[in-house]
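Undergrad: missing the sequence, but the structure's below:
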């Protein structure tokens, strides 16, 4: 599997653009273009919290689950798409490891 790339417009008044990469090795990378900021996390650190039409993607510390490293607001549709990409990457990685 190759890395999957998506471009999302973040909800809110700022309308920031996020370039998201889902890596087949279990990592997510997010670049906020207007702020020149880079966020990353492993799949097992990521949590989706939905409220209405918005969903918050939260990356928590592996050592202390209450420690939030970063969070990113997404539309619910974008969050569903991202969650599906993560799920597919995990499945394909498991298949690859079994075949080895």
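TA: Thanks, I have the structure now. What you see is a predicted model, and the numbers here were worked out from it, not measured in a lab.

Undergrad: From here on, just use CA atoms for contacts and neighbour counts.
TA: Fine.

Undergrad: Skipping its backbone neighbours, what lies nearest residue 7 in space?
TA: residue 19 (4.7 Å; Cα to Cα, 6 or more residues apart in numbering).

Undergrad: and the one you found, how many residues sit next to it?
TA: 15 (other Cα atoms under 10 Å).

Undergrad: So which elements touch the one helix or strand it maps to?
TA: Under the criterion of DSSP states H and E, residue 19 resides in strand 17-23. Under the contact definition 3 or more Cα pairs under 8 Å, 6 or more residues apart in numbering; DSSP states H and E, strand 17-23 sits against strand 4-9, strand 27-32, helix 76-99.

Undergrad: again, only using 6 Å
TA: strand 4-9, strand 27-32 (3 or more Cα pairs under 6 Å, 6 or more residues apart in numbering; DSSP states H and E).

Undergrad: So for residue 100, which of those strands sits nearest?
TA: strand 27-32 (20.6 Å; Cα to Cα).

Undergrad: Just give me the residue right at the centre of this structure.
TA: residue 28 (5.2 Å; Cα atoms, centre = their mean).

Undergrad: Find the nearest non-adjacent residue to that one, please.
TA: Closest to residue 28 by Cα to Cα, 6+ apart is residue 22, at 4.8 Å.

Undergrad: Structure two is appended below for comparative analysis:
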């Protein structure tokens, strides 16, 4: 069970790069290198909203569904890849817990 790391260029901000780490225990870490900005969320706090050529990744507070903690725009292909990584991590974690 290993964390998966990817680097994405943020659309509309060619100078900004998001380094994303998917941790199989149910966590996502995002580091925007140029801004030295770190974002964290649990998988169940994440929502993907697609619009045109971009997909917005939104982290909502679990207690208040309307409370947005942070959001990030990704290219559609990058968002799909990230969603697949999260799904794979969840499946891997469930399999591991079942086998224990």
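TA: That came through, no problem. Everything quoted here is computed from the prediction, not taken from an experiment.

Undergrad: Report the TM-score for the pair.
TA: TM-score for the superposed chains, counting by TM-score structural alignment, normalised by the length of the first structure: 0.98, backed by 100 aligned residues with a Cα RMSD of 0.8 Å.

Undergrad: if we can go back for a sec, now the residue nearest to the centre of the first structure: how far from residue 5 of the first structure?
TA: Look at residue 28 of the first structure and residue 5 of the first structure: by Cα to Cα, to the nearest Å, they are 10 Å apart.

Undergrad: any shared contact partners between these two?
TA: residue 21 (Cα atoms under 6 Å, 6 or more residues apart in numbering).

Undergrad: ok so, going back, how about the residue nearest to the centre of the first structure, what does it touch?
TA: 21-22, 40-41.

Undergrad: run the last query once more with 10 Å
TA: 3-4, 20-22, 39-43, 45-46, 59, 82, 86 (Cα atoms under 10 Å, 6 or more residues apart in numbering).

Undergrad: And residue 50 of the first structure, by the same measure?
TA: 56-57, 73-76, 79.

Undergrad: Just to be sure, it is in a strand?
TA: Yes - assessed with DSSP: H, G, I helix; E, B strand; the rest coil, residue 50 of the first structure lies in a strand.

Undergrad: quick revisit: of the contacts of residue 50 of the first structure, which is the most crowded?
TA: Neighbour max across those (other Cα under 10 Å) = residue 74, 23 neighbours.

Undergrad: Compute the number of surrounding residues for residue 59 of the first structure.
TA: 24.

Undergrad: Against residue 1 of the first structure, how distant is it?
TA: 24 Å.

Undergrad: got it, and residue 88 of the first structure?
TA: 10 Å.

Undergrad: Common neighbours of those two, please.
TA: Common neighbours of residue 88 of the first structure and residue 1, using Cα under 10 Å, 6+ apart, are residue 24.

Undergrad: between those two, which one's more packed in?
TA: Using other Cα under 10 Å, the more surrounded residue of residue 88 of the first structure and residue 1 is residue 88, with 15 against 11.

Undergrad: Verify the stated contact: that one with residue 24.
TA: Yes - when contacts are counted by Cα atoms under 10 Å, residue 88 of the first structure is listed as touching residue 24 (8.9 Å).

Undergrad: Spell out the secondary structure type for residue 73 of the second structure.
TA: The local conformation at residue 73 of the second structure, judged by three-state DSSP, is strand.
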